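Trainee: Quick one, structure for this:
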Amino acid sequence: MTTALFQPIQLGKLALKNRIVMPPMTRSRATQPGNVANQMMADYYAQRASAGLIVAEGTQISPNGQGYAWTPGIYSQEQIAGWKQVTDAVHANEGKIFAQLWHVGRVTHPDNIGGEQPISSSAHAAKNVKVFIDNGTDAPGFVDVVEPRAMTKADIDQVVAQYRQAALNAIEAGFDGIELHAANGYLINQFIDSEANLRTDEYGGSTENRLRFMSEVVAAMADAIGADRVGVRLAPFTSLNGTVDATPSETYIAAATMLNKHKVVYIHFAEVDWDDAPETPAEFKPAIRAAYQGVLIYAGRYNHEKAVQAIEAGVTDMVGFGRPFVANPDLPNRIKKGYPLAPHNPDTLFGGNEQGLTDYPQYCPS
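Mentor: As a prediction, the model looks like this:
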């Protein structure tokens, strides 16, 4: 039953041992000050190196790109060195790991970005969205986001350059590749989705225009490190952090077609994964498969039976298991052997120490 998940697969120049992906999950445990990846995080990822591919947690490409307190960056030499600890630990356990490069755009607060005003595609605040701050004086907590300013062409060029440099930094830090975070309502997504992008220049209006910023970012990163080390994460049907597209199937099939031209190594689709969420339309996945010739990854509400069915049906090549990896560092072995899965403690997901991060044990059959 589980055989399909344990077939090897080629990802660019990488030979992956199985088709199980640990997707990016924010855990907010970077060392302060400086938002630096640390030994605790290295232990966490090394424990989970039996995944075919790990995509590390969202990592901001610049100080202005940070949305939440205590998330790691990849723009300083100290941060690069911190991530090198992580990648060395994963590689020592024969794992493969990509960095997820992240700019949150409007999904932040001035307290997280040195008092600056956030930037976005448009001067349009996300509604009913809160972010976690630590301003150094009050108790850390959640606050409403503020209205961003619309990015100028100079801002766009600067952020494209920051993504390019972050990709180079990720390779310097030992990552096997990078994933562009273009999902879940963050900056790239704020350009893609029609209800968040109110621009009237070459970056707004038509689908082609709304995809232009992502295309420029991908081109810059592929030029820097090679398209075979660049993946992209998309979330067509979610409304996370206030981004909604009027015609998501049309928009994201166009996105897949564009990414195919750039020859990115994979597209990673985040499906809606909350209770009563709308299902992905039946015709969408075959259309994506037709539009894009690289490796496809889907994540969201998958158990191993659904994952096997999706791979055997040909709609995906790999499957991400998010929450199950939190409490099950040996998840691939548990799936393979049919061992029970441990539940995670929701109170220790964000911030804190090793508790709820590295203290979940492997399964020991009695």
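Trainee: use CA for all of it now, contacts and neighbours both
Mentor: Noted.
Trainee: Which elements pack onto the strand ranked longest in the chain?
Mentor: Across the chain, the strand with the greatest residue count (assigned by DSSP state E) is strand 53-60. Under the contact criterion of 3 or more CA pairs under 8 Å, 6 or more residues apart in numbering; DSSP states H and E, the helices and strands touching strand 53-60 comprise strand 20-22, strand 97-102.
Trainee: all helices for the chain, in order.
Mentor: Using DSSP state H, the helices assigned to the chain run over residues 39-47, 77-92, 153-172, 187-192, 207-210, 212-225, 248-262, 284-291, 304-312, 323-327, 331-337.
Trainee: Those helices into TSV, with extra columns for distance to Glu57 and mean neighbour count?
Mentor: Listed next are these as TSV, based on distance: least, CA to CA, whole Å; neighbours: other CA atoms under 10 Å:
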stretch	distance to Glu57	mean neighbour count
helix 39-47	10	21
helix 77-92	11	20
helix 153-172	13	19
helix 187-192	16	29
helix 207-210	26	20
helix 212-225	19	20
helix 248-262	22	19
helix 284-291	25	17
helix 304-312	22	18
helix 323-327	12	20
helix 331-337	18	18
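Trainee: Next, the second sequence, to be compared with the first:
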Amino acid sequence: MSRLFTPVQVGRYTLPNRFVMAPMTRSRADDHGVQSELAVTYYAQRADAGLIVTEGVFPDAAGKGYVRTPGIATEAQVEAWKLVTAAVHARGGRIFMQLMHAGRISHPSMQPDGRLPVAPSAIKPAGQAWTDQGQQDFVTPRALSTDEVALVIEDYRQATRRALEAGFDGVELHGASGYLPEQFLSSGTNHRDDQYGGPIANRARFMLDTLRAMVEQAGSDRVGLKISPEMNFNDIVDANPQETYTYLVEQLKPLGLAYLHVAPYSKEVDYHALLRPRFDGAYLIGGGLDQASAEAALADGRADATVFGSAFLANPDLPQRFRQGAPLNTPDRATFFAPGAAGYIDYPALTTAEIA
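Mentor: The predicted structure is shown next:
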């Protein structure tokens, strides 16, 4: 039997298969960060995954980085997410919420009262933000004070509580893609001189303290972490990524996290060989996988489960298609972040005849 279709233990849950749906920004929420009814259908369609991880969800209004992205900071947002989790659970699925604070990768037009985005240091990123007025240059963010860092960590704690209230099976910290946790972790974006800056032990403190806060709310077996060494997205750079990520993952051991999702971008360094032996929970890998490469990763022990992004986006019945050897739908990139149902909930599933 294909290992993709065998059960796997991830934290407190025995998942029926080793398919994980990756967190993917889809920008279908309203201007208040309230998830749309379309999202109920979207996630329920994909509930055959062993585990769904939602798109990035801002824990507090200051964490919003893109237009039409959802939050978990208000009662209205919680109530909208309850419909999503109920629909996934009705189909026998499991779903974690990814908590994502964009930090400096935002714009005043998306911030409360038009304020500056926050960051570990006042360093302007290269590039542009997607706003309702089109693309606009990033601005120089405001550096968080030491006291404010504690408040942001508390935001993650409360967001975890609200995610559980909304019916989620667990939460994932987005520690990649140049967003706030990685901004603290990376030497190029963190020039602080307090306990959250300087040597790697200090730069990793924000991510580790945030994970501890999330674990205190949810239990370690319902918390995961995503990292992407050397992705360098959103103008993120670290002077010694191998040292940085080795240290970070070694510090995760006492936390007992449910899983670590690693999607590295280096062609020179085998980060899976470097990091997997240092992590005791379920090890998830992603990044451009197809059926053959996923099977190979499971067969040679490089992963416990495999993460699929655009393949799940365009194929709500991806496990069934793999099982049948059926062709895959092609993702329509023009609709990835566009409002409405097109390219969101209208990708066709296999017909009864095709399944037979």
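Trainee: returning to that earlier point: of the helices and strands packed on strand 53-60 of structure 1, which is nearest Ser366 of structure 1?
Mentor: Closest to Ser366 of structure 1 of those, according to CA to CA: strand 20-22, at 25.8 Å.
Trainee: post-alignment, the closest one versus structure 2, mean distance?
Mentor: Using mean CA distance after the TM-score superposition for structure 1, strand 20-22 of structure 1 ends up 0.6 Å from its aligned counterpart in structure 2, as a mean over the superposed pairs.
Trainee: In terms of secondary structure, what does that strand contact?
Mentor: strand 53-60, strand 318-320.
Trainee: so which of those strands is the most packed in?
Mentor: Among those, the stretch with the highest mean neighbour count (mean count of other CA atoms under 10 Å) is strand 318-320, at a mean of 29.
Trainee: can you name the residues of structure 2 that it overlays?
Mentor: With TM-score structural alignment applied, strand 318-320 of structure 1 matches the range 305-307 in structure 2.
Trainee: Pipe the helices and strands packed on strand 20-22 of structure 1 into TSV and attach distance to Glu202 of structure 1 per row.
Mentor: Compiled in TSV, those are given as follows (distance: least, CA to CA, whole Å):
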stretch	distance to Glu202 of structure 1
strand 53-60	26
strand 318-320	35
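Trainee: between those, which one is nearest to Ala342 of structure 1?
Mentor: Once CA to CA is applied to these, the stretch that comes out nearest is strand 318-320, at 17.2 Å.
Trainee: for the closest one, packing partners?
Mentor: Under the contact definition 3+ CA pairs under 8 Å, 6+ apart, strand 318-320 of structure 1 sits against strand 20-22, strand 295-299.
Trainee: what's the mean distance for that strand versus structure 2?
Mentor: Relative to structure 2, and after both are superposed, strand 318-320 of structure 1 has an average distance of 0.8 Å to its aligned residues, where the measure is mean CA distance after the TM-score superposition for structure 1.
Trainee: re the thing from before, the longest strand of structure 1 against structure 2, how far on average?
Mentor: When structure 2 is overlaid, strand 53-60 of structure 1 sits 0.3 Å from its aligned residues on average, using mean CA distance after the TM-score superposition for structure 1.
Trainee: State the span of structure 2 onto which that strand is aligned.
Mentor: Per the alignment by TM-score structural alignment, strand 53-60 of structure 1 matches residues 51-58 in structure 2.
Trainee: follow-up on the earlier one: can I get the helices and strands packed on strand 318-320 of structure 1 in CSV including distance to Asp157 of structure 1 and mean neighbour count?
Mentor: As requested, those are arranged in CSV below (distance: least, CA to CA, whole Å; neighbours: other CA under 10 Å):
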stretch, distance to Asp157 of structure 1, mean neighbour count
strand 20-22, 32, 26
strand 295-299, 29, 22
